[in-house]
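> okay, structure incoming, though there's no sequence with it:
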């Protein structure tokens, strides 16, 4: 894949843990699956709508994929699309920006830059 940045959707508590510890081992679903789920810019809205629709206090962390090297694998997931997965912990050093989830008037999420 050619994407160089992907996004992790975090709860407020998960973001606080990442900021305090300097690393994030994953949400319960990540730990159960054995990797940390990420979404590309074009996949964030679908992930938010499908898996986080009823949740508040959500944040997006922009992740520099190059900083993670071989820990990133692109794998088929929802709808046959390739999604980036981290087979390691997410280090804070790979997070280039983060912000609370907000959306434009048309529903697209505002991506942190």
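Here it is on my side, so go on. All of these numbers come straight from a predicted model, not from anything done at the bench.

> can we go C-alpha only for contacts and neighbour counts from here?
Will do.

> residue 41: which element?
Under DSSP states H and E, no helix or strand contains residue 41.

> chain neighbours aside, what residue packs nearest to it?
residue 6 (6.4 Å; C-alpha to C-alpha, 6 or more residues apart in numbering).

> try this one next to it:
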């Protein structure tokens, strides 16, 4: 199982350049890096990135994050993964563009 982070292109570029990040503005405001599971990520995109082009989907192995990853209740009481340390470039298993087609984000078929 992987967990997923959606970044704007500039946020992804900053992670690649700097090697680590405290996340997007919402992450900085909340004090942790927000992630979603495969079952949650499409709704996350729809709620927080509606109609926004130029996004990048990152996949991270939650087991590699250790004790800094906490599963906490959020939308509707569902547990969401939250990272309480900087996200490091080496944490990212893969990245893919998240294209916008007819106003909807198109996710890879192999999310798990």
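Structure's in. What do you need? Quick caveat: nothing in here was measured; it's all calculated off a predicted structure.

> the residue nearest to residue 41 of the first structure: which element?
Under the assignment here (DSSP H and E), residue 6 of the first structure is part of strand 5-11.

> quick one: that strand to the second structure mean distance?
Here the mean offset of strand 5-11 of the first structure against the second structure after fitting is 0.5 Å, by mean C-alpha distance after the TM-score superposition for the first structure.

> read off where that strand ends up in the second structure.
Taken onto the second structure by TM-score structural alignment, strand 5-11 of the first structure occupies residues 2-8 there.

> and that stretch, how far out from the chain middle?
The chain centre lies 2 Å from the centre of stretch 2-8 of the second structure; the measure is C-alpha atoms, centre = their mean, to the nearest Å.

> same check, this time on stretch 51-70 of the first structure
That offset, for stretch 51-70 of the first structure, works out to 2 Å (C-alpha atoms, centre = their mean).

> residue range for it in the second structure?
Mapped onto the second structure using TM-score structural alignment, stretch 51-70 of the first structure covers residues 48-67.

> any chance you could map the helices in the second structure?
Using DSSP state H, the helices of the second structure run over residues 9-18, 25-30, 41-48.

> so which bits of the second one are buried?
For helix 25-30 of the second structure, burial by neighbour count (16 or more other C-alpha atoms under 10 Å) applies to residue 27.

> what span of the first structure lines up against that helix?
Using TM-score structural alignment, helix 25-30 of the second structure pairs with 28-33 in the first structure.

> now the matching stretch, how far from the chain's geometric center?
From the chain centre to the centre of stretch 28-33 of the first structure is a distance of 13 Å (C-alpha atoms, centre = their mean).

> neighbouring contacts of that stretch?
With contact meaning C-alpha atoms under 8 Å, 6 or more residues apart in numbering, stretch 28-33 of the first structure is reached by 25, 36, 37.

> how many residues are close by residue 74 of the second structure?
Look at residue 74 of the second structure: counted by other C-alpha atoms under 10 Å, it has 10 neighbours.

> which residues touch the nearest residue to it once chain neighbours are set aside?
Spatial nearest neighbour of residue 74 of the second structure, excluding adjacent residues (C-alpha to C-alpha, 6+ apart): residue 80 at 6.4 Å. Contacts of residue 80 of the second structure were listed using C-alpha under 8 Å, 6+ apart, and they are 34, 35, 36, 37, 71, 72, 73, 74.

> wait, which of the residues you listed is closest to residue 100 of the second structure?
For these, the closest approach to residue 100 of the second structure (C-alpha to C-alpha) belongs to residue 36, at 18.8 Å.
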